[in-house]
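**Student:** I would like the atomic coordinates for the input below:
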Amino acid sequence: MAAMAEPLVSVIIPAYNAAWCVGQAVDSVLAQAGVPFEVVVVNDGSTDDTAGALAGYGDRIRVVNKANGGLSSARNAGIRVARGELVAFLDADDWWLPGKLAAQSALMKEQPDVGFCSVAAEVRDPDGALLGIWACPQWEGSFLAALFHENAAVAGSGSGVMVRRGLFDRVGLFDEGLGSLEDIDMWMRLAAAAPYACVSKALAVIVKRPDSMSRNREVMRDAALSVMKKNRCLLPSSLQGAHWRAGMASVYADYAKWRYRAGRRLDAVADVLRALMLAPWARGRLCLGLLRDLALGRPV
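**Tutor:** Model (predicted):
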């Protein structure tokens, strides 16, 4: 479907040196049916031929060219020019399956209280092999509280989420000061402002690449801790104590495993001890088990 004069959905695709993949992402959006939409590709200072890869689409897409500023900066540039009532995000190296926009748009129409939603996603390797399904989360009570214990709860994340554009006026744009996990930070802020929902059918494809940002575990660790600390104030006061500390302890414990696998045994032990001190009751058994495994050289 070609871009419409009055789009319901603005699809934002940040692209940096994405000449090799952005075409598949754009094509998967243009193949969506049943919903008026526009496609906004933000060329974030690419030094390859991303501009050339986009030129052939003509007026079927809008291209925003800007100096390189990172993923959050590119997404924010797209939000600022978006014309749709709804904003959907897609990373340049992922793509959508047919019916994605229609399913989410229908959900948002049927549930007007929902501020943002996502879809389940297929996770594939660069050769196309299916690695698994990123399913919709299951939670009880506050979804915001659940996010503090399971950061990856929002299925599809940066390639699966759709947001009511007006909600950004309330929560702000993506944090350009974070080196990673800016999406988790945004989902927490959105969840504090409005309900979340998820389409259970896998309608996005996430490509897991060895050289992706998510492989830089030290950057992710620092960002995860920053996001948890920054957004503690969003929780109800009753959850800012033990609940938040248990979430922080889980972050330390998770990244302790990665540090151990990377050969940083002392750093791993230090993180487990931090986790134990934060939440001895809620995470004590987990931490003591990890310390035992690290001491015995067992795989974790």
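**Student:** can we go C-alpha only for contacts and neighbour counts from here?
**Tutor:** Noted.
**Student:** For G52, the count of nearby residues, please.
**Tutor:** G52 has 10 neighbours, counted by other CA atoms under 10 Å.
**Student:** How about the contacts made by it?
**Tutor:** The neighbours of G52, taking CA atoms under 8 Å, 6 or more residues apart in numbering as the test, are A19.
**Student:** now it, what's its secondary structure?
**Tutor:** For G52, the secondary-structure state derived from DSSP: H, G, I helix; E, B strand; the rest coil is helix.
**Student:** So which residue is dead centre in the protein?
**Tutor:** Computing the C-alpha centroid of the chain and ranking residues by CA atoms, centre = their mean puts S157 first, at 3.2 Å.
**Student:** tell me how far the ends of stretch 122-138 are from each other?
**Tutor:** In stretch 122-138, first residue to last residue: 18 Å (CA to CA, to the nearest Å).
**Student:** returning to that earlier point: give me every residue that touches the residue nearest to the centre of the chain.
**Tutor:** Neighbour list for S157: S118, D183 [criterion: CA under 8 Å, 6+ apart].
**Student:** give me that answer again for 10 Å
**Tutor:** Applying CA atoms under 10 Å, 6 or more residues apart in numbering, one finds that S157 lies in contact with 89-91, 117-121, 134, 183-184, 187, 204, 206.
**Student:** Switch these over to a markdown table; also include secondary structure and neighbour count.
**Tutor:** What follows is these, written out as a markdown table (DSSP: H, G, I helix; E, B strand; the rest coil; neighbours: other CA atoms under 10 Å):
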| residue | secondary structure | neighbour count |
| --- | --- | --- |
| F89 | strand | 24 |
| L90 | coil | 28 |
| D91 | coil | 24 |
| C117 | strand | 25 |
| S118 | strand | 29 |
| V119 | strand | 28 |
| A120 | strand | 25 |
| A121 | strand | 26 |
| W134 | strand | 22 |
| D183 | helix | 20 |
| I184 | helix | 23 |
| W187 | helix | 25 |
| A204 | strand | 28 |
| I206 | strand | 27 |
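**Student:** And this one, please, so the two structures can be compared:
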Amino acid sequence: MSQKQPTFSVIIPNYNNGATLGRAIESVLAQTYPAKEIILIDDGSSDDSAVVAATFGNRIRYVRQQNAGVSAARNYGARLASAEWLTFLDADDVYLPERLAAHARWIAREPDVDFLFADQEYQRPDGKLLRRAIDSSASGRSLLAQHPDRTEIPITQADFEQFIADGFAEIRTLSVPRATFLKLGGFPFDHRIGEDLYFFIRLCAVSRKGGVINVPLAIYYIYPESVLRKDPLGAQRAYVATLESLAAELRTAPHGLRRGWRAKVRHGRLSLAYMYLRMGCKSEALAAVTPLLLRNPSFESLRDVVSIIRGMP
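**Tutor:** Below is the predicted model of the structure:
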């Protein structure tokens, strides 16, 4: 019996990335397994993005919206999409040639898989490799240890806890059914930092199984002028707020998923507290970790608070 071949809509949100937009689009057009469509959502750009997009003619679908943020752009693209599966690519990053093919082979064989990820490379703009996603995370290293010779690594609900605790939500390598994405409401409009992990946690809550390709399928370029690097303290505060906004929704989630979420919140608050300490803001540092003890009284949370107190000169 022949296997049904999946279709993919690639959503590219763009805001003033005319300098790199062409490279991103070319990387999708160069796929060994072609996308059904490429949907470029221009989020109110004021640069030459529209001119760059026009050079691709009808090979892409160009849609402009008023500036509303990356989540709104991705969600709009998903609503317009016509393929069964959605993938996403930021306008300053690229897909590697097998990005869609590797997932297509898996989905054709196992059409009920809930989502797929893959390894990715982190590079500087000059092309210098900084690290890879899988072997730089505890959850990734655990998968490699369990499946040392596999390119396709299955994951189940038992693995979701560690993936969430690690924050392993590489949006460039995520493939998700369009129906699932729309049912979940997509990415949050009111959170612009950590919106990818927010969506991944909610995706895990309704999923049974997924998979990871142990081969880099995308490149994430690290730019010094990114929001995370221009205002790391503000970004970390926003990141913690994004995670904590899921508290009510996760009250009835599986225990493992909740443990993973709590671990990520703990790590986020500790990181925020140490950032405050380095700035000499003692009361803010203590305020960042005190909620850990109030919400979940335990030896671990007490130890976290004490560690911050001891770090105060």
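**Student:** Tell me the one of the contacts of S157 of the first structure nearest A249 of the first structure?
**Tutor:** Minimum separation from A249 of the first structure among those (CA to CA) is found for I184, which lies at 17.2 Å.
**Student:** which non-adjacent residue is nearest the equivalent of the closest one over in the second structure?
**Tutor:** Matched by TM-score structural alignment, I184 of the first structure corresponds to L197 in the second structure. The spatially closest residue to L197 of the second structure, leaving aside those adjacent along the chain, is A169, at 5.4 Å (CA to CA, 6 or more residues apart in numbering).
**Student:** any chance you could map the helices in the stretch 51-200 of the second structure?
**Tutor:** 70-80, 99-109, 138-146, 157-166, 178-184, 195-205 (DSSP state H, counting those that start in this stretch).
**Student:** so how far is the fifth one off the chain centroid?
**Tutor:** Helix 178-184 of the second structure sits 16 Å away from the centroid of its parent chain (CA atoms, centre = their mean, to the nearest Å).
**Student:** what span of the first structure lines up against it?
**Tutor:** In the comparison with the first structure, helix 178-184 of the second structure aligns to the range 165-171 (TM-score structural alignment).
**Student:** list the buried ones in the matching stretch?
**Tutor:** Neighbour counts using 16 or more other CA atoms under 10 Å place R165, L167, F168 of stretch 165-171 of the first structure among the buried residues.
**Student:** which ones are touching W187 of the first structure?
**Tutor:** Contacts were defined as CA under 10 Å, 6+ apart; by that measure W187 of the first structure touches 116-117, 144, 147, 151-154, 157-158, 161, 163, 174, 193, 196.
**Student:** of those, closest to V272 of the first structure?
**Tutor:** Checking the contacts of W187 of the first structure against V272 of the first structure with CA to CA, the nearest one is N151 at 18.5 Å.
**Student:** where's the residue nearest to the centre of the first structure relative to W187 of the first structure, distance?
**Tutor:** Between S157 of the first structure and W187 of the first structure the distance is 9 Å, computed by CA to CA.
**Student:** One more: S159 of the first structure?
**Tutor:** S159 of the first structure sits at a distance of 13 Å from W187 of the first structure (criterion: CA to CA).
**Student:** re earlier: and of the contacts of W187 of the first structure, the nearest to R264 of the first structure?
**Tutor:** Using CA to CA, N151 is the member of the contacts of W187 of the first structure that sits closest to R264 of the first structure, with 23.6 Å.
**Student:** Can you lay out the buried residues of stretch 165-171 of the first structure as TSV showing distance to A129 of the first structure?
**Tutor:** Formatted as TSV, these follow (distance: CA to CA, whole Å):
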residue	distance to A129 of the first structure
R165	34
L167	36
F168	36
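**Student:** And those residues, which is closest to E140 of the first structure?
**Tutor:** The shortest distance between E140 of the first structure and any of those, using CA to CA, involves L167 and amounts to 23.5 Å.
**Student:** Now for the closest residue to the closest one other than its chain neighbours: which residues touch it?
**Tutor:** With CA to CA, 6+ apart as the measure, G115 is the residue that lies nearest to L167 of the first structure, at 6.9 Å, once sequence neighbours are left out. Each residue near G115 of the first structure by CA under 10 Å, 6+ apart is listed here: 86, 108, 162-167, 190-191, 193-197.
**Student:** What strand or helix carries the spatially closest residue to R251 of the second structure that is not a sequence neighbour?
**Tutor:** Nearest-residue entry for R251 of the second structure: R258, 7.8 Å, with adjacent residues in sequence omitted and distances by CA to CA, 6+ apart. Taking DSSP states H and E as the definition, one finds R258 of the second structure inside helix 255-278.
**Student:** next one: that helix to chain centre, how far?
**Tutor:** Distance, stretch centre to chain centre, for helix 255-278 of the second structure: 17 Å (CA atoms, centre = their mean).
**Student:** Quick one: work out the angle between the very next helix or strand once past that helix and helix 255-278.
**Tutor:** Tracing the chain C-terminally past helix 255-278 of the second structure and defining elements by DSSP H and E, one meets helix 282-295 next. Computed by axes from the mean of the first three to the mean of the last three CA atoms, to 10 degrees, the angle separating helix 282-295 of the second structure from helix 255-278 equals 160 degrees.
**Student:** Pull the residues that contact helix 282-295 of the second structure.
**Tutor:** 237, 240, 262, 265-279, 297-309, 311-313.
**Student:** if we go to 7 Å?
**Tutor:** Applying CA atoms under 7 Å, 6 or more residues apart in numbering, the set of residues contacting helix 282-295 of the second structure from outside is 266, 269-270, 272-274, 276-277, 301-302, 305, 308, 312.
**Student:** Name the residues of that helix that come out as buried.
**Tutor:** K282, E284, A285, L286, A288, V289, T290, L292, L293.
**Student:** Just name the closest of those residues to G77 of the second structure, please.
**Tutor:** Nearest to G77 of the second structure among those, counting by CA to CA, is A288 at 36.4 Å.
**Student:** That closest one -> the first structure?
**Tutor:** Aligned counterpart of A288 of the second structure in the first structure: D271 (TM-score structural alignment).
**Student:** ok so, going back, how much space between the match of I184 of the first structure and P111 of the second structure?
**Tutor:** Distance, L197 of the second structure to P111 of the second structure, by CA to CA: 24 Å.
**Student:** just checking, L8 of the first structure touches A82?
**Tutor:** No: in this structure, L8 of the first structure is not within contact of A82 by CA atoms under 7 Å, at 10.2 Å.
**Student:** Looking only at neighbour counts, state which of these two leads.
**Tutor:** Remark: of L8 of the first structure and A82, A82 carries more neighbours, 20 against 17, as counted by other CA under 10 Å.
**Student:** Alright, calling it a day.
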